[in-house]
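> Please work out how this folds:
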Amino acid sequence: MARPGAFQFDRERANNLEAGLKYKAGALAFNLSVYRTDYDDLQVNIFDGTLNFNVRNAAGARTQGVEADARIAVTDRLTLSGAVAYLDFKFTDFTSGQCFFQQVPGPGGFCDYTGKRNALSPRWSGNANADFRQPLTDALKLGINLNMDFSSSFIASANLDPRTRQSGFARLGARIALAADDDRWEVALVGRNLTNQRILQQAGPLPLSTTITRGGGIAYTGIYDRPRNIALAFNLRF
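Now for the predicted structure:
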């Protein structure tokens, strides 16, 4: 049963400060940005003690970090690029968080997450790419792309349950394409997550899982990224 006022909440407010640098010289391009954002009345999902999660203005938070990306044309046929980000996210005031299984609640049955890092917020993340292009004939060209993205560890559940921790990972991909010189058609072999990493994207306890086990345990549900997959792609432009 819905409670009166459960779906009423105020707007959240954010104060943002950002500075950046852009540089380009010949074959090199480089971008750098530094930012800090303070949130007041942050909208978060709060468990109501039965089966519902309601949006409430329950938290204050601060997120700050550095982002950088670069691109360089090594030759006319080879380009290297990459990006890296550092993120520092913590709750500055969040005393009504949902407790995870076996966590001791505080006043009101909530847990204090003040000073803790938010879910799905790795400290480090980024990517790297290598693109190679080679003419084969007057009508055909070859394109090869190697790519990698990485992330440091993070918690995958909204209640910051340490059992849902995803370890740091690096995910590899590749693409080999044969195309017409005028780009009217292309055939490409595409591989993603070639090292078959098992990456948890989101997780949380099943509803009533502790009731079903009579408090003896808990069951979780999670969403994982796709495992290794290889595809053949055809593109045709009219």
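> okay, CA-based contacts and neighbour counts for the rest of this
Will do.
> Report the contact partners of the residue of the chain most remote from its centre.
In the chain, the greatest distance from the average C-alpha position (CA atoms, centre = their mean) is reached by residue 138, at 42.1 Å. Shown in contact with residue 138 (CA atoms under 8 Å, 6 or more residues apart in numbering): residue 181.
> Doesn't it lie inside a helix?
No - the assignment for residue 138, made by DSSP: H, G, I helix; E, B strand; the rest coil, is coil rather than a helix.
> gap between it and residue 8?
65 Å (CA to CA, to the nearest Å).
> State whether residue 114 and residue 89 are indeed in contact, as I suppose.
No - applying CA atoms under 8 Å, one finds residue 114 not in contact with residue 89, separated by 11.3 Å.
> The two: which has the busier surroundings?
Remark: of residue 114 and residue 89, residue 89 carries more neighbours, 21 against 17, as counted by other CA atoms under 10 Å.
> Next up, the contacts around the more buried one.
Residue 89 neighbours (CA under 8 Å, 6+ apart): 61, 62, 63, 64, 117, 118, 121.
> switch to 6 Å and redo it
62, 63, 117 (CA atoms under 6 Å, 6 or more residues apart in numbering).
> ok, and what's touching stretch 13-21?
Against stretch 13-21 from outside (CA under 6 Å, 6+ apart): 31, 32, 33, 34, 35, 36, 37, 38, 39, 40.
> now the other sequence, so there's something to compare against:
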Amino acid sequence: MYEAEEALSTEIGIKSRLFDQTLELNATVYKVDFDNFQLNLFDGTQISTANTGEAHSTGLEIDFQWLPPVPWLTLQGSVGFNKTRYGDFPCGPTTWDDRDALPECGEDAPPSQDLTGKRLAFAPAESASITPTVRLPLWPAREIGAMFAVDIIYQGDHFLDPDLDEKTYQEATTKINARLAISPLNKLWAVILNAKNLTQQKERLLVLDAQQQGGNYVAVTHPDETLYSIDFRYNFGFLD
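Presented below is the predicted three-dimensional model:
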């Protein structure tokens, strides 16, 4: 059995428009304190939920949209810094090759490790993105234009399992996506060419160590090759 998780969130932020309304800049500082923080744990056969006690998250998020002094360019971006830590958690889950239970966890307790003050899984300390977008007339007589955008997305390193097994460590990644859209000014239709993960980054979403089968891991991954696609869109009905 496990108890309900509670969180107390405190944040302060600012929204601003600068340089003759050409720059929209927002920033938020936050702090979240969890009580009875819930963890989903996998023991090799089933997933269970357990409470860890306290956990804490503090951070800063900044996002912006800028219209430079050129009519065809727009810049959007964001940056985030996040620090997450367990509170007092002496009986945390441990890796498959650690079969010892700490004395304070009880004689019949499962294998454990002291995770007090350690970072939480699935929580990169840094993240950032920037998207330059170019819009140009393609066929002015038909009022058809083109839009080209590039997404540069950075995600810091993090762990992919609550036991912080080194085999579940995900290194920082920088992905680049691109898209080219062609459409009329009234946006009645659009043809969009997409290219995802041009840098062919290897990124895992989840890694579980099968403790009943020591040394075996199950991983869920993103495709590490570049994916190309074409979207066709059409708006039915009346447009203003």
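> Got a TM-score for the pair?
Superposed pair, TM-score by TM-score structural alignment, normalised by the length of the first structure: 0.88. Supporting alignment: 223 aligned residues with a CA RMSD of 1.7 Å.
> And for the corresponding residue of the first structure for residue 45 of the second structure, nearest residue in space, chain neighbours not counted?
Under the alignment (TM-score structural alignment), residue 45 of the second structure maps onto residue 51 of the first structure. Excluding the flanking residues, the one nearest residue 51 of the first structure by CA to CA, 6 or more residues apart in numbering is residue 207, at 7.0 Å.
> How many residues are close by that neighbour?
By other CA under 10 Å, 15 other residues sit near residue 207 of the first structure.
> Which of the contacts of residue 89 of the first structure fall within helices?
Among the contacts of residue 89 of the first structure, DSSP state H puts none in helices.
> my guess is residue 68 of the first structure meets residue 32, correct?
Yes - taking contacts as CA atoms under 6 Å, residue 68 of the first structure lies within contact range of residue 32: 4.4 Å.
> Contacts only, for the residue mapped onto residue 192 of the first structure from the second structure.
In the second structure, the residue paired with residue 192 of the first structure is residue 196, using TM-score structural alignment. Contacts for residue 196 of the second structure (CA under 6 Å, 6+ apart) come out as 177, 226, 227.
> which of those are buried?
By neighbour count, with 16 or more other CA atoms under 10 Å, the contacts of residue 196 of the second structure hold residue 177 as buried.
> And the contacts of residue 196 of the second structure, which is closest to residue 94 of the second structure?
residue 226 (35.8 Å; CA to CA).
> do you know how far that closest one is from residue 163 of the second structure?
Taken as CA to CA, the span from residue 226 of the second structure to residue 163 of the second structure is 32 Å.
> just residue 171 of the second structure next, same as before
On the measure of CA to CA, residue 171 of the second structure and residue 163 of the second structure end up 17 Å apart.
> the more surrounded of these two?
Set side by side, residue 171 of the second structure and residue 163 show more neighbours around residue 163, with 22 against 14, by other CA under 10 Å.
> so the more buried one makes contact with residue 96?
No - the criterion here is CA under 6 Å, and residue 163 of the second structure misses it with residue 96 at 9.4 Å.
> so where do the strands sit in the first structure?
Remark: strands assigned in the first structure by DSSP state E are 13-25, 28-47, 53-73, 78-93, 124-135, 140-151, 154-155, 165-166, 169-180, 185-192, 200-205, 220-224, 229-236.
> for stretch 118-135 of the second structure, how far is the first residue from the last?
End to end - CA to CA - stretch 118-135 of the second structure spans 46 Å.
> Counting neighbours, which bits of that stretch end up buried?
Residues of stretch 118-135 of the second structure classed as buried by neighbour count (16+ other CA under 10 Å): 119-135.
> try stretch 71-78 of the second structure
Quick answer for stretch 71-78 of the second structure (16+ other CA under 10 Å): 73, 74, 75, 76, 77, 78.
> Next, the contact list for the residue nearest the centre of the second structure, please.
For the second structure, the residue nearest the mean C-alpha position is residue 155 (7.1 Å; CA atoms, centre = their mean). Going by CA under 6 Å, 6+ apart, residue 155 of the second structure touches 127, 172, 173.
> What is the neighbour count of the counterpart of the last one in the first structure?
What that stands for is residue 173 of the second structure. In the first structure, the residue equivalent to residue 173 of the second structure is residue 169, according to TM-score structural alignment. Neighbourhood size, residue 169 of the first structure [other CA under 10 Å]: 15.
> cool, and residue 103 of the second structure?
12.
> For the nearest residue to residue 138 of the second structure once chain neighbours are set aside, give me its contacts.
If the residues on either side of it in the chain are set aside, residue 138 of the second structure comes closest to residue 145, at 4.6 Å by CA to CA, 6+ apart. Residue 145 of the second structure makes contact with 136, 137, 138, 182, 183, 184 under the criterion CA under 6 Å, 6+ apart.
> Just give me the match in the first structure for the fifth one.
Aligned by TM-score structural alignment, residue 183 of the second structure pairs with residue 179 of the first structure.
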